[in-house]
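Undergrad: Starting from these lines, generate the structure:
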Amino acid sequence: MTIDEDIHLEPYDKHWADRFSNEHQTLIREIGPYTSAIEHFGSTSVPGMTAKPIIDILVGVENVLHTNEIIPKLTAMGYDDLGEAGIPGRLYLRKRGRHAYNVHIVLYRGDIWNHNIIIREYLRAHAVEAERYSEIKRRIVSQGTRTLLRYSDEKNAFVEQLLARAKVWMNGVQSE
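TA: Okay, the predicted model is just below:
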């Protein structure tokens, strides 16, 4: 199985939060004892954003040995284990069906965890930035990009700039 897959974008759907909530309850039941936190992140977690209709779930662990318990439980739930999938320090699993989910297992409060949470909070607090990001994603797809890896590559520079702005904002918020 390859990480690359066909993608498309959809306007914000208020049901995305419900889909996360339902999957979150199942994840807590199945892997809760091995996790420090489970969060909804990515564009489906930001009201108003255009997104791939895939719920991204961040699973934070204190100890990487817990992944030995988590991975078999997730695969039993229908998730495909794709390993690090090009991002060291992250284990990536996905489930496709009536609804689509990605689980990203990372070190709780490590860089990957923190960066994703900071971006989410920044976009939730800055609707103009969320719309700007949505527009960039729509433009990438309108120019013919239809696969995950190419889509991710084409928006990477913007995401890096977004993270830099989000870090400055978060530092200002925390110093208040």
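Undergrad: When you work out contacts or count neighbours from here on, use the C-alpha atoms and nothing else.
TA: Noted.
Undergrad: quick check: longest helix of the protein.
TA: Ranked by residue count, the top helix of the chain under DSSP state H comes out as helix 148-175.
Undergrad: Could you list the buried residues of that one?
TA: By neighbour count on 16 or more other Cα atoms under 10 Å, the buried set for helix 148-175 is Leu148, Tyr151, Glu154, Leu162, Leu163, Ala166, Lys167.
Undergrad: Against Thr2, how distant is Lys68?
TA: One thing to correct before we go on: residue 68 is Asn, not Lys. Note on Asn68: its distance to Thr2, by Cα to Cα, to the nearest Å, is 22 Å.
Undergrad: Let's compare: structure for the following, please.
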Amino acid sequence: MNQEVHIETYDAAWADQYAAEAMNICSALENAELLLEHIGSTAVPGLSAKPVVDMMLGVEKLCQIDEWKGQLEAIGYEEVHHPDMPERRFFRKGPRGAGTHHLHIYVYQSEAWNNQWLFREELRRSLAKRKDYERLKQTLARLYPHDRKRYTAAKAPFIQRTIKQAQRCRLP
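TA: All right, here's what the predicted structure looks like:
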């Protein structure tokens, strides 16, 4: 099923939506020690985005999620299996193609976790990168308005390049 790609102008309410949902998750997983981060374009002030709040949860082992699956389902999250991404577990809140929140679960401080964090921080830090990424997303949304998979795949080279540049800049 192809999903529509709709980019909206930055909305400061996205940060509030993240904070509210983070509290909801923490409340549902009350006995767990959690590290949650707001990631993706909605986490970057001034950046246009699909209006979906992306979050990442850091865990010691991905199998920990099996213990929490019922609690996440009780607050509206559905696990979506992505066998091509074994380094992550993924849950969506809301219907397919119209989800409101995405929860990406990684081993804390793993390469995948760090790359998500680096990309977000680089976009927050660099106005030029943020503008380049926004232009790319708008172009791709016009090229692939009903194909989210192609839209996402076409962003990958920019994302990987940005992460590699950020990694080089962090070296001593």
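Undergrad: Can you give me the TM-score here?
TA: Once superposed, the chains reach a TM-score of 0.90 (TM-score structural alignment, normalised by the length of the second structure), with 170 aligned residues with a Cα RMSD of 1.9 Å.
Undergrad: Secondary structure class of the residue sitting nearest the centre point of the second structure, three-state.
TA: The C-alpha lying nearest the average C-alpha coordinate of the second structure belongs to Asp54 (Cα atoms, centre = their mean; 3.6 Å). Following DSSP: H, G, I helix; E, B strand; the rest coil, the label given to Asp54 of the second structure is strand.
Undergrad: can you check Phe20 of the first structure too?
TA: With three-state DSSP as the basis, Phe20 of the first structure sits in helix.
Undergrad: Please say which position in the second structure it maps to.
TA: The equivalent of Phe20 of the first structure in the second structure is Tyr18 (alignment by TM-score structural alignment).
Undergrad: check contacts around that match.
TA: By Cα atoms under 8 Å, 6 or more residues apart in numbering, Tyr18 of the second structure lies in contact with His38, Val53, Met55.
Undergrad: now do 10 Å
TA: Asn24, Leu36, Glu37, His38, Ile39, Thr42, Ala43, Val52, Val53, Asp54, Met55, His101 (Cα atoms under 10 Å, 6 or more residues apart in numbering).
Undergrad: Identify the residue spatially nearest to the last one, adjacent ones excluded.
TA: In this structure, His101 of the second structure finds its nearest non-sequential neighbour in Val53, 4.7 Å apart by Cα to Cα, 6 or more residues apart in numbering.
Undergrad: Map that neighbour across to the first structure for me.
TA: Under TM-score structural alignment, Val53 of the second structure pairs with Ile55 in the first structure.
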